[in-house]
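Visitor: okay, here's the prediction I keep looking at, along with the sequence it came from:
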Amino acid sequence: MNSKDLTVIEHIEEIRKRLWLVAIVFILGIVGSFFLAKPLIHFLQANEQMENLPLNVFQVTDPVMIYLKVILFLAFVITSPVILYQLWSFVSPGLHETERRATLSYIPYSFILFLAGISFSYFVLFPFVMKFMITLAGDLGVTPLIGINDYFNFLFQITLPFGVIFQLPVALLFFTRLGFITPMMMVKVRKYAYFGLFTIAAFITPPDIMSHLLVTVPLLILYEISIAISKIGYRKYLKAEQKRQIEEQQESLQSN
């Protein structure tokens, strides 16, 4: 049965089945993450800026909370390709065959860009932010006493948004491939997009020009890459539309 012919109850039942599948994979991801969390925590603590600043525990439950947060983070990363595939499977019956094939291929690229965004934030941006904060504390004549819970919360607040922001090329290509936006539209609103990305960079970086540039420049490059990629997707969209119109005309002539 075609998804377009399903009733509301059948749609809800389909969503429920997909959510159950995602939940099962997520639970399996949690089980696997128990073995990965400890070495990842040690790795994330080995920051160059933290060599002379040991992390502290201010509450008895802090170590458990950090362990759980890292486990959940790893489980989410492991499950994210399944989530994307289930979303695609749910909406794909409403797409044409060429659109289904094209959008399915975006899932691995989306996952890779998510990891690339997190890696960029941790290895490039995070050290500059920590250095700025520690230097500022020294200028104010105070000694940083950093709790492990605050450290990891701050780390996740810096890195996770970049995993989402780096989805920009895939997201814009997806909407271009479906004909919702065009490269011409993206070029037309470029200055507004730049201002928006500049504002986002200001919110997630400390108030120094170097950190701001480290974030703003890659975001602007991502937008330009998105325009270039969307031009390819738009040409494919036009070809697919032309082919579809020819097929519809042929079917109409045959039926007459």
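Guide: Now that the structure is in, tell me what you want to look at.

Visitor: alpha carbons only for contacts and neighbour counts from here, please
Guide: Will do.

Visitor: residues touching the residue nearest the centre of the chain, list them.
Guide: What sits nearest the mean C-alpha location of the chain, by C-alpha atoms, centre = their mean, is residue 164, with 2.7 Å. Listed by C-alpha atoms under 8 Å, 6 or more residues apart in numbering, the contact set of residue 164 reads 114, 117.

Visitor: try residue 85
Guide: 104, 107 are the contacts of residue 85 under C-alpha under 8 Å, 6+ apart.

Visitor: output the contacting helices and strands for the helix or strand harbouring residue 237.
Guide: Using DSSP states H and E, residue 237 sits in helix 209-255. Identification of packing neighbours for helix 209-255 by 3 or more C-alpha pairs under 8 Å, 6 or more residues apart in numbering; DSSP states H and E yields helix 168-177, helix 183-188, helix 190-203.

Visitor: second structure for comparison follows:
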Amino acid sequence: MPLDQLWDDDEQEGKGGEMTFIEHLEELRWHIIRALAAILVFTVAAFIFHKEIFNYVILAPKNPDFWTYRQMCKLATLLNAPDLCVNKIDFILISREVTGQFMMAMTYSVIIGLIFAFPYAFWEVWRFIKPGLHDMEVKASRGAVFWVTFLFLLGALFGYYIVSPLAINFLANFKVDESIANQFDISSYIGLLAMMVLACGLTFQLPMVTFVLSKIGLLTPKFMRDYRKHAFIVILIVAAIITPSPDVFSQMLVTAPLLLLYEISIFVSARVNRQRQAELDKTLGD
């Protein structure tokens, strides 16, 4: 279907009919500009409040009184497993470059801008795509913006409160010799934290990816069930990459949500498959 036929009459009311290719590009340009503007607004706000954000958000996972570590200590008491309790995180942060702290503030401001502007940015993209969908496709994808946003933020929180503290604790306390002190560059610390948060945010999009692939017929629930064991191995590998800590407890904390996401994705694929089959039967019946 030509690009200038993708938009329905309702969306073009008052614009004199169907849009031309140039008009589509102009429309897309404004959606992108508004999305970038939202990212810029949150980035500037994060930079203005950089001291508060740095002290209470960025540096929080390096302190033993962080929420995650407190819960681990409670769990250690409950299970009588003192090794689970984190009492000390043995490292200091340094900045070796003249512009190190300024660039660090700029970097995490952009990252925070991306995270907080993600719902609006995705909504702008969705506004551009939605008019080109058929009525059944629009109905089937109802709530897409909410679920994409919810899963991304849920994954980001999981990365911040679960994966990042486990990784930081393990890497900070791992020493080949006690005489070697851990002094981490601030850019390395922020890079690790950002990677964990964003990676988990994207990983939690698995049900939505499954929805899209199932919708276009590239994925079926039967395929996902048949390869469940293979998927389990892949999830273990992903969990091992995301969480450098070798202990079983840390691995399971990351593996369990990923397995749950896979099972939810099977349910999503099965539902989409039933809808596609019902539409096909209706078409053949007509």
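Guide: Received, thanks. Treat the numbers as computed from the prediction; the structure is a model and nothing was measured.

Visitor: what residue of the second structure matches up with the residue nearest to the centre of the first structure?
Guide: Superposed on the second structure with TM-score structural alignment, residue 164 of the first structure falls opposite residue 202.

Visitor: the strand or helix carrying its match vs the first structure, mean deviation?
Guide: For residue 202 of the second structure, the enclosing helix or strand under DSSP H and E is helix 186-203. When the first structure is overlaid, helix 186-203 of the second structure sits 1.2 Å from its aligned residues on average, using mean C-alpha distance after the TM-score superposition for the first structure.

Visitor: list the buried residues of that helix.
Guide: Residues of helix 186-203 of the second structure classed as buried by neighbour count (16 or more other C-alpha atoms under 10 Å): 186-187, 189-190, 193-194, 196-201, 203.

Visitor: closest one of those to residue 103 of the second structure?
Guide: residue 187 (8.4 Å; C-alpha to C-alpha).

Visitor: quick check: the closest one touching residue 104?
Guide: Yes - between residue 187 of the second structure and residue 104 a contact is recorded at 6.1 Å, counting by C-alpha atoms under 8 Å.

Visitor: residues touching residue 146 of the first structure, list them.
Guide: Here residue 146 of the first structure is in contact with 53-56 (criterion: C-alpha under 8 Å, 6+ apart).

Visitor: and these, which is closest to residue 244 of the first structure?
Guide: residue 55 (61.1 Å).

Visitor: ok, now which ones touch the closest one?
Guide: By C-alpha under 8 Å, 6+ apart, the neighbours of residue 55 of the first structure are 145-148, 151.

Visitor: tabulate the residues you listed (TSV), appending distance to residue 7 of the first structure.
Guide: Putting the contacts of residue 55 of the first structure into TSV (distance: C-alpha to C-alpha, whole Å) gives the following:
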residue	distance to residue 7 of the first structure
145	58
146	55
147	53
148	50
151	49
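
Visitor: the residue in the first structure that residue 121 of the second structure lines up against in helix, strand or coil?
Guide: Applying TM-score structural alignment, one finds that residue 121 of the second structure aligns to residue 83 in the first structure. Secondary structure state of residue 83 of the first structure, per DSSP: H, G, I helix; E, B strand; the rest coil, is helix.

Visitor: the closest residue to residue 83 of the first structure other than its chain neighbours and residue 32 of the first structure, how far apart?
Guide: Distances taken as C-alpha to C-alpha, 6 or more residues apart in numbering place residue 22 nearest to residue 83 of the first structure, at 6.3 Å, with adjacent residues excluded. As judged by C-alpha to C-alpha, to the nearest Å, residue 22 of the first structure and residue 32 of the first structure stand 15 Å apart.

Visitor: please apply the same query to residue 44 of the first structure.
Guide: 19 Å.

Visitor: more neighbours: which of these two?
Guide: Applying other C-alpha atoms under 10 Å to residue 44 of the first structure and residue 32 shows that residue 32 carries more neighbours, namely 15 against 12.

Visitor: need the contact list for the more buried one.
Guide: residue 75.

Visitor: just give me the match in the second structure for it.
Guide: In the second structure, residue 32 of the first structure lands on residue 45 (TM-score structural alignment).

Visitor: repeat for residue 96 of the first structure
Guide: In the second structure, residue 96 of the first structure lands on residue 134 (TM-score structural alignment).
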